[in-house]
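# What shape does this take:
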Amino acid sequence: MAPTSAPWRTDECPSPAGTAPEPVQHLREPTLSRPAASAGLWALIIAGGYAAGLAADAFGVPAPYLLSSLLTGAVLALCGLVRDRLPAPANRASQALVGALMGSYLTPAALVSAAPVALPLTAVTAATIGLSLAVAWLLARGGRVGRSSAVLGMVPGGSAAIVTCADELNADVRLVAFTQYLRVGLVATAAPLAAHWMTSASPATGGHPAAGGGGAGSGLLPLVAGSDQLTGLATLAAITLAGSWAGRRLRVPTPLLMGPMLVALAATLSGVVPGFAPVGVLRNIVFVLVGLDVGVRFTRRTLLRMRRLLPPILICMAAVCLGCAGLAWVFAGVTGTPFNDAYLATTPGGINAVLATAVSSHADVALVSTVQSLRLLVVLLATPLIVRLLAPRWAGSAGVPGGGGGGRQVIRPPGGALRRD
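Predicted structure coming up:
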């Protein structure tokens, strides 16, 4: 049978004699023949995102480099001017540098200060995952979204890793990617505004040392924290390279982020490594790359394809975000933590964007990074097991045959085996 549109393939499933063969649709990633954007074009886009960040910073926009570059990338993608993702080297570099930045904030003093609230932090992490699963169950009950796809789309944290394992868990890769990055985009947009509003409403909650605001400073230097810039830059390069290599060899979740973070954490705890955390222009460029990487994912093609699913997905995302804000309020009341810090620590996903917001809003970056990292590890380690465990049970309770796909067409050929699209 001839193929249909680009992202779909139609096969024939064996059927009893005398009946027409039943089509089974197999979901594929779209294979579009489109030219890759040149390195020069991406350099201009990154420079434009940085210039937009400078303008936004001048007007007092919270997390200016992140938000402005996110909007820049989204506009370019929706207008069809950019049809490619951020180049892989830039994406890898931004993840590794964000990991090194996160690890640099987890100082011995910060970990000691977070120790008294370890039990509430664990409870909030478990409650956030439980809330996401409950909302995913409601989304799957509507019948438009598969059970595996609903779980993988709603769990907070580790968007890239979750999308990577979607195919293995019998989920719709494009739907999971769309849901994950839509949530990241919403969080990246809403968190800076909410944090700015809360900080303005309660000025006393600010004042955490966050290594400066969102501006680039008075000049191009410094690029890293510490007096010796060359030594600091060499140390930063060594940490990112060694961390990326170790993360891949040890097969940790999101190795390009977690590997450098763990190596930077060890270097920070040792107390003998010179200052290496990105600051000033270098940190702003990292946030521009993070924003562009999120923004360019929202193409017209993706939005048109998912338009019928957009209302229920947005409602479920709003429920998760409001629920996490409620958990932040409880956590703040129990531990005495400023609500701004608790809100950023429990915001569902977008760890890079949340860290950028924490830095720009002078929040307790160590606390935010600790909570977000803990949840990231738990989610990435537990999600495959949760999907395999819950999807068949949800299918049985909903009266739908099959486990993972939910909403996929299920065909029973004469041999009795089930096939899904």
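# C-alpha only now, for contacts and for neighbours.
Fine.
# The closest residue to Ala398 other than its chain neighbours - how many residues pack around it?
For Ala398, ignoring the flanking residues on the chain, the nearest one in space by CA to CA, 6 or more residues apart in numbering is Arg141 at 7.2 Å. By the measure other CA atoms under 10 Å, the count of residues near Arg141 is 19.
# One more: Pro108?
Pro108 is flanked by 14 other residues according to other CA under 10 Å.
# Distance check, it against Phe276.
16 Å (CA to CA, to the nearest Å).
# Ile285 too?
Using CA to CA, one gets 16 Å for the distance from Ile285 to Phe276.
# of these two, who's got more company?
More neighbours surround Phe276 than the other of Ile285 and Phe276, with 28 against 23 (other CA under 10 Å).
# Helix or strand for the more buried one, just tell me which one.
Using DSSP states H and E, Phe276 sits in no helix or strand.
# what helix or strand does the residue lying closest to it once chain neighbours are set aside sit in?
What sits nearest to Phe276 in space, not counting adjacent residues and going by CA to CA, 6+ apart, is Gly232, at 4.6 Å. Here Gly232 is covered by helix 229-250, with elements defined by DSSP H and E.
# The structure of the following sequence is requested for comparison with the preceding one:
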Amino acid sequence: MKPDHSEEPPVPVATGIGRRHPALQWLCLLILSVFLAGILELTGIPAALLMGPMVAGAIIGMNGGTIRLPRLPFLSAQALIGTMIAETISPGILVTFFGNWPLFLAIVFSVIAMSTLSGYIISRLNILPGTTAIWGSSAGAATSMLVMADAYGADTRLVAFMQYLRVVFVAAAASLVARFWAGVDGVGPAIVWFGPIHFVPFLETLALALVGGCLGKWLRIPAGVFLVPFLIGSALSVSGMLVIEIPEWLLAISYALLGWNIGLGFTRPILAHARRALVPTIVSILVLMAFSGLLAFILVRMLGIDPLTAYLATSPGGMDSIAIIAASSNVDVPFVMALQTARLLMVMAVGPSLARFVASRTVSRD
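Below you'll find the predicted structure:
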């Protein structure tokens, strides 16, 4: 008999830092984020401006913090990051994809199959109900998986916990691999935080992020707020119709907002609600990451690309976090984004049907 996750937990009493005024909580979060990002920058960890706020948000959330990032700043950050990544895309991305599409599809479907198998095993062990386990284990964009999970009756709190825990694991592992295994020094050249701004390209870039993000939201495309500005911006940038310009200070804010949105989701009530699934979830994440590493090794041997590019390309989400780490490292960003985008689209295409099929199989055998 499966555990009953239908009852809502009691409303938690504010504890720890949650007893403080929200303004003070935001101030603590900001100070802690700057401190941790600075430490990670000094150690040469790529994407320190993402990882520092992510860890800071988790610390605040797990110590009773009650603040949450409003939806609009988070979506704005996604649109800007998608636009920023578009600047790195070259015409060779299509040549790369179509020249190796059988291998790309095989890798994408292998990751989907492994993640689905993990969800199936968690469900068969009666740790979580079928749909919750499947959506929580699905290797797609975390935000999109939450929307779909809610539509198909899964426990969205557990799905959110499983998805964002994987995002944290994958992002942390990718940063550490880039720094200590691949030898990528995240410090790099000095960053000009407040350099001169060319206002026409800057305004055009903001317009692209705004229009593309709104279009992705309006069309209800999974991860559309990130994906549509990325795709439109790539086309305009490659064709020479647009010069993308985003100042470093605005990128830093976008990275921090994304990190806060992930980190603040790790609250005491959610951790308490998910405690039974914690160890199996971590094991399934580590197995999926190891499997992705094996796929990366295959890419290195068959295509001769560098190991870090292969590792980031096969990493099982989240797409926006991997994009930031790739942009901060000396890798083939178009290759990484080609494979990541293909995986996202395939998950969106087959995910609902696959989840229903596997969930029905787990129910029918109980």
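# before we move on, the earlier item: which part of structure 2 matches the helix holding Gly232 of structure 1?
Using TM-score structural alignment, the residues of structure 2 aligned to helix 229-250 of structure 1 are 198-219.
# And that stretch, what's buried?
Buried residues in stretch 198-219 of structure 2, defined by neighbour count with 16 or more other CA atoms under 10 Å: 202, 205-206, 208-217.
# List of residues touching that stretch?
75-76, 79-80, 82-83, 223-229, 232-233, 242-246 (CA atoms under 8 Å, 6 or more residues apart in numbering).
# Equivalent analysis for stretch 224-244 of structure 2, please.
75, 78-91, 201-202, 204-205, 208-209, 211-217, 320.
# before we move on, what about stretch 335-349 of structure 2?
The contact list for stretch 335-349 of structure 2 (CA under 8 Å, 6+ apart) reads 93, 96-97, 104-105, 108-109, 112, 138-141, 222, 309-310, 312-314, 317, 319, 323, 326.
# That stretch vs structure 1, average distance?
In the superposition against structure 1, stretch 335-349 of structure 2 averages 1.4 Å from its aligned positions (mean CA distance after the TM-score superposition for structure 1).
# can you name the residues of structure 1 that that stretch overlays?
Taken onto structure 1 by TM-score structural alignment, stretch 335-349 of structure 2 occupies residues 367-381 there.
# The matching stretch: how far from the chain's middle?
With CA atoms, centre = their mean, to the nearest Å as the basis, the distance from the averaged C-alpha position of stretch 367-381 of structure 1 to the chain average is 12 Å.
# got the buried residues for it?
Residues 367-373, 375-380 are the ones in stretch 367-381 of structure 1 that count as buried (16+ other CA under 10 Å).
# Over to stretch 259-272 of structure 1?
Of all the residues in stretch 259-272 of structure 1, those buried under the rule 16+ other CA under 10 Å are 259-269.
# next one: stretch 128-142 of structure 1
When neighbours are counted by 16+ other CA under 10 Å, the buried residues of stretch 128-142 of structure 1 are found to be 128-129, 131-137, 139-141.
# same question, stretch 170-182 of structure 1
Going through stretch 170-182 of structure 1 with 16+ other CA under 10 Å, the ones that come out buried are 170-182.
# What of stretch 188-208 of structure 1?
For stretch 188-208 of structure 1, burial by neighbour count (16+ other CA under 10 Å) applies to 188-189, 191-196, 198-199, 205-206, 208.
# Quick one: residues in contact with it.
For stretch 188-208 of structure 1, the surrounding residues in contact (CA under 8 Å, 6+ apart) are 62-63, 66-67, 338-340, 343-344, 347, 350, 353-354, 357, 361-365.
# ok now that stretch, how far from the chain's centre?
Mean-position distance between stretch 188-208 of structure 1 and its chain equals 21 Å (CA atoms, centre = their mean).
# Can you give me the neighbour number for the residue mapped onto Val243 of structure 2 from structure 1?
Val243 of structure 2 maps onto Pro274 of structure 1 when the alignment is built from TM-score structural alignment. If you count neighbours by other CA under 10 Å, Pro274 of structure 1 ends up with 20.
# which residues sit in contact with Ala318 of structure 1?
Ala318 of structure 1 sits in contact with no residue, where contact means CA under 8 Å, 6+ apart.
# Tell me how far it lies from Val135 of structure 1.
10 Å.
# One more: Ser159 of structure 1?
Spatial separation of Ser159 of structure 1 from Val135 of structure 1 under the definition CA to CA is 17 Å.
# Checking Ala37 of structure 1 next. Helix, strand or coil?
coil (DSSP: H, G, I helix; E, B strand; the rest coil).
# ok, it touching Asp84?
Yes. Using CA atoms under 8 Å as the test, Ala37 of structure 1 is close enough to Asp84 to be in contact (6.7 Å).
# just the buried residues of stretch 259-272 of structure 1 now: which is nearest Leu314 of structure 1?
Proximity of these to Leu314 of structure 1 (CA to CA) peaks at Met261, which lies at 31.7 Å.
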